[in-house]
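Asker: Give me a model of this one.
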Amino acid sequence: MDGGTATRTDNARIDPRRLWDALMDMASIGATPKGGVRRLTLTDVDKRGRDHFRALCEKEGLTVTVDAIGNMFARREGRDPKRKPVLFGSHLDSQPSGGKFDGALGVIAGLELVRTLNEAGIETDAPLVLCNWTDEEGSRFGHSLMGSGVWAGVYSLPKAYALADTEGVTVETALDAIGYRGEQKAEPFPADAYFELHIEQGPILEAEDRTIGIVTGAQAQVWYDAVLTGRDSHAGTTPPSARRDALVGAARIIDLVDRMMRRHGEAGRGTVGQLQVIPNSRNVVPGEVRFSVEFRHPDDATLLSLAEEFPRAAEAIAEENRLALDLIELFRIKAQPFDAACVRLVAEAAERHGMSAREIVSGAGHDAVYVARTVPTAMIFVPCKDGLSHNEEESILPEHAAAGAQVLCDAVLARANRSLA
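Answerer: Here you go, the predicted model:
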């Protein structure tokens, strides 16, 4: 069989209360006053989260290994040691003012899956591997999906090691500082499938009162770093004709990004999320502005047109304002379809439990996008309140967390026990 219909185990029922308590325990690590979390990647707080995760995995009898970029893999052996393992998981790092569930839900639900199997005495044919990927968010070192990207061969390890945060600390130094530069090579190992549970981070499921999103793929993205350079000058003595105001130029490029996004309707995405004004003094005309730009779209051709148009249009704005523009394209990700057989297992699990579900394309980037380049992959979404994420007020219902974990459990079991004949 190709992975569609497979053996399932009816007594594998996750414990909703235990799952929720475990989520709250992880949320206490790096907790913020507004109810969110701050677990920036490769910091001491991230180390505390990793150490906690490792201890819980080892308590369940899993063997934990760490690769050279800090990705963590917790393995549960199967009946057939020759079978390729089924992977599942997500990430534990957060945004600077992140929510409790972004990433952590997929990791902790994976742990609950293992606890459920152990409690029920269920052994799978294939081994299982629970993953915690390094620096999914990209908020500290500027490259999202870094750990899965290195693992999948999208980024080289030396390039990742050389990335630095705003204080000049490199990834390599940070890994060593928290003791999570592992000995295992950061490269793909043979795997049969990968499943990732995540909050939707958008409003669709909640608006339609659906419990499960059957994710069929992820949209294309392009990211830039931009530096506009003009000239610092006195705010009170510099007339309009003499000004080379980098912030005004940046504002006009930011408006360009917004206009380009809105031209493509509800499918368009264009964002400037970081802005650094130099010298950042109230009575100085800013001479330099650094900012981020990104576009996303589910269609590769549309994203390509955005990526071709934006640099030219931004350069024209810079010239009009007598500014120098340094625009660097950080990366470009094609739209990534997920594996049809794995997606079907997610749909079958939701149907089996009578959960309302719909197919959906991921608007956000996830580790699954890069893992899918080498391993058959699918994702499961559950609703979040008001579609809000990357925010301390991010919230989900316990019953939705439990539903997503149950679908994850069923899909992983079905894949791990499928007939290879």
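Asker: switch to C-alpha atoms for all contacts and neighbour counts from now on
Answerer: OK.
Asker: What segments of the stretch 201-350 of the chain are strands?
Answerer: All strands of the stretch 201-350 of the chain, identified by DSSP state E, counting those that start in this stretch, fall at 212-218, 220-229, 233-234, 269-271, 275-278, 284-285, 288-297, 324-333, 336-337.
Asker: and of those, who's closest to Ala160?
Answerer: Of all the strands of the stretch 201-350 of the chain, strand 324-333 sits nearest to Ala160, with 12.5 Å by CA to CA.
Asker: Outside of the longest helix seen in the chain itself, list whatever touches it.
Answerer: Longest helix in the chain by number of residues, with DSSP state H as the criterion: helix 300-320. Residues outside helix 300-320 that contact it (CA atoms under 8 Å, 6 or more residues apart in numbering) are 219-222, 228, 249, 252-253, 256-257, 260, 295-297, 324-325, 327, 334-335.
Asker: to compare against the first, here's another:
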Amino acid sequence: MHETKMKPTINITRLQSTFDVSSSIGTTEKGGLTRLALTKEDVKIRDVFVEWLEEAGLAVKIDDLGNIYGRREGKKKEAGAVMIGSHLDTLPKGGRFDGILGVLSSLEVIRTLNDLNIETDRPIEIVNFTNEEGERFTPPMQGSGVITGNYDKEIIYKLKDKDGISFEQSLIDSGYLGDIKNRSSNVDYFIETHIEQGPFLEENQKDIGIVQGVKGTKRHRVQIKGKSSHSAFPNSHRKEALLAASEIVLTIDEVAKQFEDLSTSIGVFDVTPSVESITTEFVEFTFDARHIDNAIKDQAIRLIKEKINEVSIKRKVEIDFEETWDANGTYFSKEIMKSIEEAVESNGYSHQYITAPALHDAKFMTDITKTAMIFCPSKDGLSHCEEEYTSIEDIEKVTNVLLRTVISLANQN
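Answerer: Take a look at the predicted model:
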């Protein structure tokens, strides 16, 4: 039957229990999770996830990247599927919800459809992407990146972790090296539910964020070479790398304030020497700039580079500026966003449109299919930490929205 005359809702007690199981695998002292891709903790949650998929009656496949798929057939077996999901790996001392919400909410959608004997025209597939976080093997989003053509598989296979173990060997050791023929290819829609990882939904007291797109990201490495001297050496004659770096860092922050919705951040910051009584000779740091509009992002970088040239002359230091990553901003499917908004309104929830500040698997999925994301609030905007928290009430709401959106899209002609 179709759901046109009913308003199905998920079983939040069951979903809470599912989260409890996930949160018990790789648990840290402060209640977070450490489940780096293809480690024993990740393998354990993968094994449990596969059991859940099979118990829900799904056909399970594993591809050559270790991506796990669970398929619920539709009445029109040849129709393009509605795919839902995210990732189960985490950062070291990461949170219990980042990525995990997207996978477990998708599982609950399938379970609810089964409970209510709801058939759909299109097949529905759940996916757990491999190594979204990119912590053990860099870059991030490798499972989605290869299947969408953004990464070369042979290069990804050769990547090594800090212990010298390759990505390919880790797939073999984990038991999750599948076959390339198991990649899902006939997908018409992809939806990823996720915590916001920001403060706006909570601040604005909105239940749901309908995500318009993902900010593009440029990452850079800056190396500054000056000259060490005694700390009593006159300031007017110094070539101090740290002072030059300080000016540049403050400029990066000031540039961010000139453009609405532009985010910048400093990552690694190394100083040499880092001792008393000697001025700094060398500084290396990384930073990124994020905006959904690629032109604005590029303009911001130009302003930063201009300041770097000024500082190099002023401080009499050599500065090397290198771009290490460039991912364009991405806009999501208006068709799916419309379905999400209808699902929000039918449930009586509040919402706002929002831009994703961080990269997600959904960013790559836009290259092969219509894609969208649904956000729910993050407590205090915190994420990628043990304090990451989203209430069960907010999880229930976003999963109900996903459920009704999936039903709608899975019955589209």
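Asker: TM-score them against each other, please.
Answerer: After superposition, the two chains reach a TM-score of 0.89 (TM-score structural alignment, normalised by the length of structure 2), with 412 aligned residues with a CA RMSD of 2.8 Å.
Asker: about what we covered before: list only those of the contacts of helix 300-320 of structure 1 flagged as buried.
Answerer: Neighbour-count burial (16 or more other CA atoms under 10 Å) is assigned, among the contacts of helix 300-320 of structure 1, to 219-222, 228, 249, 252-253, 256-257, 260, 295-297, 324-325, 327, 334-335.
Asker: what comes up buried for stretch 71-81 of structure 2?
Answerer: 71-74, 79-81.
Asker: now stretch 192-200 of structure 2
Answerer: 192-198, 200.
Asker: can you redo those residues as JSON lines with distance to Ile180 of structure 2?
Answerer: Shown next, in JSON lines, are these (distance: CA to CA, whole Å):
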{"residue": "Glu192", "distance to Ile180 of structure 2": "23"}
{"residue": "Thr193", "distance to Ile180 of structure 2": "26"}
{"residue": "His194", "distance to Ile180 of structure 2": "27"}
{"residue": "Ile195", "distance to Ile180 of structure 2": "31"}
{"residue": "Glu196", "distance to Ile180 of structure 2": "32"}
{"residue": "Gln197", "distance to Ile180 of structure 2": "33"}
{"residue": "Gly198", "distance to Ile180 of structure 2": "36"}
{"residue": "Phe200", "distance to Ile180 of structure 2": "40"}
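Asker: from those, which single one is nearest Gly149 of structure 2?
Answerer: Nearest to Gly149 of structure 2 among those, with distances taken as CA to CA, is Glu192, at 19.2 Å.
Asker: and that closest one, what helix or strand is that in?
Answerer: Assessed by DSSP states H and E, Glu192 of structure 2 sits inside strand 187-195.
Asker: For that strand, grab the matching residue range in structure 1.
Answerer: Aligned by TM-score structural alignment, strand 187-195 of structure 2 falls on residues 191-199 of structure 1.
Asker: picking up where we left off before, other residues contacting the strand holding Glu192 of structure 2?
Answerer: Contacts for strand 187-195 of structure 2 (CA under 8 Å, 6+ apart): 80-86, 97-99, 101-102, 105, 336, 362, 365, 369-378, 390, 398-399, 402, 409.
Asker: ranges for the helices of structure 1?
Answerer: Counting by DSSP H, the helices of structure 1 are 16-27, 44-59, 104-120, 146-151, 157-162, 171-178, 204-207, 246-262, 300-320, 340-352, 367-371, 398-416.
Asker: okay, these in TSV with distance to Ser94 of structure 1 next?
Answerer: Listed next are these as TSV, based on distance: least, CA to CA, whole Å:
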stretch	distance to Ser94 of structure 1
helix 16-27	11
helix 44-59	9
helix 104-120	9
helix 146-151	13
helix 157-162	18
helix 171-178	16
helix 204-207	23
helix 246-262	26
helix 300-320	27
helix 340-352	26
helix 367-371	14
helix 398-416	18
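Asker: and of these, who's closest to Thr9 of structure 1?
Answerer: The nearest among the helices of structure 1, by CA to CA, is helix 398-416 at 7.5 Å.
Asker: That closest one to strand 212-218, inter-axis angle?
Answerer: With axes from the mean of the first three to the mean of the last three CA atoms, to 10 degrees defining the directions, helix 398-416 of structure 1 sits at 60 degrees from strand 212-218.
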